[in-house]
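Novice: got a sequence here, can you model it:
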Amino acid sequence: MHDHAAESALFRRRALFTFICVTLLLLVLMGNLYHLQITSFKDYATRSNDNRIRVVPLPPSRGLIYDRNGKLLAENRPFYSLEVIPEKVKNMQRMLDELSTVIPLSDEERQNFTDALKFHRRFKPLTLKNHLSEQQLATFSVNQYRFEGVSVEAGLNRYYPYGELLTHVLGYVGRINNRDQKALELSGNWPDYAATHDIGKQGVEKFYEGLLHGKPGHLEEEVNNLGRHIRTLKVEPPEPGQDIYLTIDLALQQKAMELLDGRRGSIVAIDPQDGGILAMASSPSYDPNQFVHGIGTKAYSELLNSRARPLINRATQGQYAPASTVKPLLALMGLEDGIITEKTRIWDPGFWQIPGVERKYRDWKRWGHGWVDVYGALVHSCDTYFYDLAYKSGIDRIANFMTQFGFGENTGVDIYEESPGNMPSRDWKRLRYNQPWYIGDTISVGIGQGYWTTTPLQLASATTVLANQGRRLPPHLLKSIKDSTSMIEPPVEERPPVTLKNTRHWHTIADAMRQTAHKSRFNDAHYSAAMKTGTGQVFSVAEDAKYDADTIDEHLRDNALIVAYAPFEHPKMVVAVILENAGWGGKNAGPVARAMMDEYLLRDQWELTDAQP
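Specialist: The predicted structure follows:
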């Protein structure tokens, strides 16, 4: 017999247990639903949108670069590339073969495309060929109907219309490499380059990268679960980079490169009224446009290994003995410190000797200048006078005084490619060679030779201080910045001036430099000028030997130098010229400085003459 009471009790217990389990499960389910739909709603909604909405960064347009007169020096030019969406192409190899009959494709381009295709999403476009010519663009446009999935896309690339003329001023942009990326990550600027492929590599392009680059925008698009585009939801346009205007005068820069005519050397011209660099030419140069698109290994190797060293910016990195161009500053030091006066004279028989030493330090004029004072020593560039002055002054006094004019330190010009040169001292020689300083070292420094080296920009900057009678304006290339609303001219921060106990000494040196100019290259000029030439030795000549340029290697011949400023009464231009291995400074560098002065100071007269019928 069945025990109905026991079975009924068992059923009730089982039913109650089942009910409790179902209830608990329903409570867990309700709790999870509450958590998903209420507590964590915002979190999961955001995740859903992240999967549904894709943010695509938009690159900004790079700022343009102009000269002081508004002439375009660096621009952005459109370029066109062939893009392929693989999933729309039924037979890839046949398409490439047919396309090659319309637009030539190199084996390298085809191979690169095939390799990239292996790791590429088929619904996304992939670049097949960059930088189509106008003819290729037109040809493909006519035949585009034959190639489903192939299209032309446009972009912007940096372009330098004047090529090698301004390479060492502007620099160039190039592809962002691993080193650039690490630097951007460390600075916290990497997100701004999410859509950018290029960055300033040298010159103004690198120094003012923060102004020129701009701010990226972004595009929000809705995609499906496979990542395919459905629709565009929002577009925030990028903010273009700011345009900048340089102090460079394009016509004067062209004149400088024309005068150099491929010779190794440099010309720097500065406006002494504000320190703006009017021209900064380094020769030989190279075309920066080849770096924008990626220079080939062979072409880069030729530049890198060239004996003429075109990659070096000679204006800021070339290191040369200043030679006689610094004699005005040495004479100024002697006057200021009371070592000499305007009436101090010495006898120059063609050589000078350290007391008690047999060695003779020769004057450039082998029979000497006779009795000379400070005026005659500067006008005739008497080496003997400055041997004696250096001996009486000592290297400590010379180094301390010359440092005030910027020798041995960077000028602060707004490009990174700069060398400080070398203003020698006792400590420097001890650290560099572990040797003591000898009096003979001082004698060589007294005529701008020996261990003393400088750059053309340093020479021009020091001469600017001389022309301004102590006022120090750091040389700079930036004139103004243009944004969407206005033109901004950054203030020029002057450095502490060079002060003299007797300001008459400025006029003494200036008068001697004016006499020098009047008796040589500027005697028939339509303006008054001041100048000092120099001939820098590249190697030492034995005491009894005679220098003969015709019998030595061209790279060992003397460098030709000159510094000058004009008009004398109110200087508007300072020029420094260095021609490597060109020989006598007055004969070879002098005409170059005169031509630069004429080009700039007489421009208004020439324009007026050309305008007359």
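Novice: CA only for contacts and neighbour counts going forward, please
Specialist: Noted.
Novice: what about the strands in the stretch 101-250 of the chain?
Specialist: Along the stretch 101-250 of the chain, the stretches classed as strands by DSSP state E, counting those that start in this stretch are 126-129, 150-159, 173-175, 198-200, 217-223, 229-236, 243-246.
Novice: from the middle of its chain, how far away would the second one be?
Specialist: Relative to the mean C-alpha coordinate of its chain, strand 150-159 is positioned 27 Å out (CA atoms, centre = their mean, to the nearest Å).
Novice: what packs against that strand?
Specialist: Judged by 3 or more CA pairs under 8 Å, 6 or more residues apart in numbering; DSSP states H and E, the packing partners of strand 150-159 are strand 72-84, helix 289-292.
Novice: likewise the fifth one?
Specialist: The contact analysis (3+ CA pairs under 8 Å, 6+ apart) places strand 217-223 against helix 41-52, strand 53-58, strand 229-236.
Novice: distance from the chain centre to the longest one, please.
Specialist: In this view, helix 41-52 has its centroid 47 Å away from the chain centroid, taken as CA atoms, centre = their mean.
Novice: quick one: that helix to strand 217-223, angle?
Specialist: With axes from the mean of the first three to the mean of the last three CA atoms, to 10 degrees applied, the angle from helix 41-52 to strand 217-223 works out at 90 degrees.
Novice: next, the second sequence, to be compared with the first:
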Amino acid sequence: MNIPIKDQFRESRLFNARLTVVGAIVLALILALFLRLAYLQIFAYRHFETLSQANRVKPIPIQPPRGLILDRHGVVLAQNYPVYTLEIIPEQVDDMNSLLEELKQVVNLNEADLKNFHKQLRERPRFENLLLRSHLTEEEAARLAVRRTYFSGVELEARLQRHYPLAGLGVHFLGYVARINEQELERIDKATYRGMQHIGKLGVEVSYEKTLLGQVGFEKVETNAHGRSLRILERIAPVAGKNLHLSIDAKLQALAEQALGKRRGAVIALEPATGAILAFVSTPTYDPNPFVNGIDPDSYQALLDDPDKPLINRALNGQYALGSTIKAFLGLAALELENFDAGKPIACPGWFTLPGSSHQFRDWKKSGHGTMNLHDAVVQSCDVYFYRLAVAMEVDAMKKFLASFGFGGKTGVDLLSESEGLLPSVAWKEARGQKWYPGETVITGIGQGSILVTPLQLAAAMSALANQGVRMKPQLVRAIVDAKTRAARETVPEAYAQIPLKDKQHLDIQIQNLTDVVHTNKGTAYGIGYNSPYKIAGKTGTAQVKGIAQGQSYSEKHTPERFRDHALFVSFAPVGDPKVAVAVVVENGGHGSSAAAPIARKVMDHVILGKTSATPGAAAPASENDE
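Specialist: As a prediction, the model looks like this:
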């Protein structure tokens, strides 16, 4: 029997070899595990931290640059410039009061800043960046940047701030942007305004809000459990708002505002053929820049309490009696009437009475004008002639004729909240439970009583006369330009229905009458026409503010300034090839010939001759009729 001999040495070697292999594998696995742990703990720490349950991907809105607003020559009226802002994300703050106290040690925070911030806290979502302080100085921004890691939920941002470099120039058509309030937050599309804090409030800033706004962009950012940004995963660039190029001439605007000076009033200058607005003036003005981030209560109250009411847009919402400027339009009606002979002379003794009444309706010229035909009545502004015309025409016919010039309705200008004025009628009075009296018809004939118009309506109506009876829609925006591609979409002029006339020669006759108002020595506006190198058609007006009882007389010298008559003047030039139509209203200015007409002359000189002021020379000769 053969018994195998066990080779212990060989088996020992085999076992040791296997043990070595297993040990090497184990060591390799341990090393691999160690390296993996080292990689995870050291090199891939941030990656896996962002994947933890407490982390998330946060979309951060990027505010688009708001479109610029420029005048017809490229002068910037509204722009954006970068400022440092201190913002807080409320949902990342545990103790807001403590945070605010700590921030006071880093930047200057006044009561207005804190009040506005707490207002936003009540109105805005807690996940949005809320503005605490804007316009940080470079020193404040540097201090905040150094200590930012100690403040949870605090952001230092570089934002684009709206700015109006010409301050109050043109503020009533330009408007301004300001912080979005609670009511606006309810009606706006929150996705469209994500991350934005301002919205157009007045003027073209609000009427072209969608055009100027642009489209918000986004960054998808990985944030850690403390809300700190770790890296940007994706970026969608914002789309800048489109630029507005206006028909306004900033130099002309400044000239007209300076011509009005400290007086309250309005000036409108239009291109008759297109309706383009060259100047849109309301005085006094105010600086819109403080409104952008919230004007302080004391300054705002001062504007409200100012007796000159600078916040009122007189050009758009001021409603005035036409005074004798109505004769520019009713004179044309006289030529159209079948029951009124415009060529028949009428005696003007200085007063007019209705049949069966002793009440005297006085002419502005106490001694009367003598014998008047239509031409003389327009040139010398004879009230008695137009009293008789009003009685023959009756109030409802006057309303219908004046409505064809746009009175009593909105002009359609590209601004919001335009006033309509008022064209009275028998039905209008009866709807208020009152009777229409014949005497009201009489005074309507000289632009007094219930009739009201805006300066913009006056300018648009005068443009219709200049444009051969075609009334154009007034427009402020000349072109909309894409900020990136520079592609421009120009505004197309819009015409309303032509004024219905039985004979177009009547329009030529009335234009000649209005030309003689300015260029003959009996004309009420001869003071601005005697030395003009171009022909002007115009009409003065004086609108009574304070009633005068029978038997009493008006004395401007003894009447308080705010109860004096308003001064008006409407015009266009050059006659035959009109380039501009102008309406001027000077509140409590007295006479249209002396207070309003010279302003219109300066405006027309600038447009037609390129001059910044009327040519100095000898004193204007006195007109025989200074209304």
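Novice: deepest-packed of the strands of the stretch 101-250 of structure 1, please.
Specialist: Comparing the strands of the stretch 101-250 of structure 1 by mean neighbour count (mean count of other CA atoms under 10 Å), strand 243-246 ranks first with a mean of 24.
Novice: once aligned to structure 2, how far is that one on average?
Specialist: Its matched residues in structure 2 lie on average 0.6 Å from strand 243-246 of structure 1 after superposition (mean CA distance after the TM-score superposition for structure 1).
Novice: how about the helices and strands packed on strand 150-159 of structure 1, which one is nearest His518 of structure 1?
Specialist: For those, the distance to His518 of structure 1 is smallest for strand 72-84, at 37.0 Å, taking CA to CA.
Novice: return the set of buried residues in the closest one.
Specialist: 72-75, 79-84 (16 or more other CA atoms under 10 Å).
Novice: give me the distance between the residue nearest to Phe407 of structure 1 when sequence neighbours are not counted and Val28 of structure 1.
Specialist: If the residues on either side of it in the chain are set aside, Phe407 of structure 1 comes closest to Met423, at 5.8 Å by CA to CA, 6 or more residues apart in numbering. Counting by CA to CA, to the nearest Å, the separation of Met423 of structure 1 from Val28 of structure 1 is 83 Å.
Novice: where do the strands of the stretch 401-550 of structure 2 begin and end?
Specialist: 477-481, 488-490, 537-543.
Novice: one step back: how about the helices and strands packed on strand 217-223 of structure 1 in TSV, adding distance to Gln404 of structure 1?
Specialist: What follows is these, written out as TSV (distance: least, CA to CA, whole Å):
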stretch	distance to Gln404 of structure 1
helix 41-52	61
strand 53-58	49
strand 229-236	52
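Novice: and His570 of structure 1, which of those is closest to it?
Specialist: Shortest distance between His570 of structure 1 and these, using CA to CA, is found for strand 53-58: 51.1 Å.
Novice: quick one: average offset of the helix or strand immediately after the closest one in the chain versus structure 2, please.
Specialist: Downstream of strand 53-58 of structure 1, the next assigned helix or strand under DSSP states H and E is strand 65-66. For strand 65-66 of structure 1, the mean deviation from structure 2 after alignment is 0.4 Å (mean CA distance after the TM-score superposition for structure 1).
Novice: how far away is the spatially most central residue of structure 1 from Ile312 of structure 1?
Specialist: What sits nearest the mean C-alpha location of structure 1, by CA atoms, centre = their mean, is Gly203, with 1.3 Å. Counting by CA to CA, the gap from Gly203 of structure 1 to Ile312 of structure 1 is 12 Å.
Novice: check Gly421 of structure 1 too.
Specialist: 14 Å.
Novice: tell me which of these two has more neighbours.
Specialist: A count of neighbours by other CA atoms under 10 Å puts Gly421 above the other of Gly421 of structure 1 and Ile312, at 23 against 18.
Novice: what's the distance between the residue nearest to that one when sequence neighbours are not counted and Glu494 of structure 1?
Specialist: Excluding its sequence neighbours, the residue lying closest to Gly421 of structure 1 (CA to CA, 6+ apart) is Thr454, at 4.6 Å. Per CA to CA, Thr454 of structure 1 is found 22 Å from Glu494 of structure 1.
Novice: between those two, point out the one with more neighbours.
Specialist: Here Thr454 of structure 1 and Glu494 are compared on neighbour count by other CA under 10 Å; more neighbours surround Thr454, at 26 against 12.
Novice: sorry, back to before: which one's more surrounded, Met423 and Val28 of structure 1?
Specialist: Per other CA under 10 Å, whichever of Met423 of structure 1 and Val28 has more neighbours is Met423, with 20 against 12.
Novice: quick one: the helices in the stretch 151-300 of structure 1?
Specialist: 167-170, 178-187, 203-207, 209-212, 250-260, 289-292, 297-305 (DSSP state H, counting those that start in this stretch).
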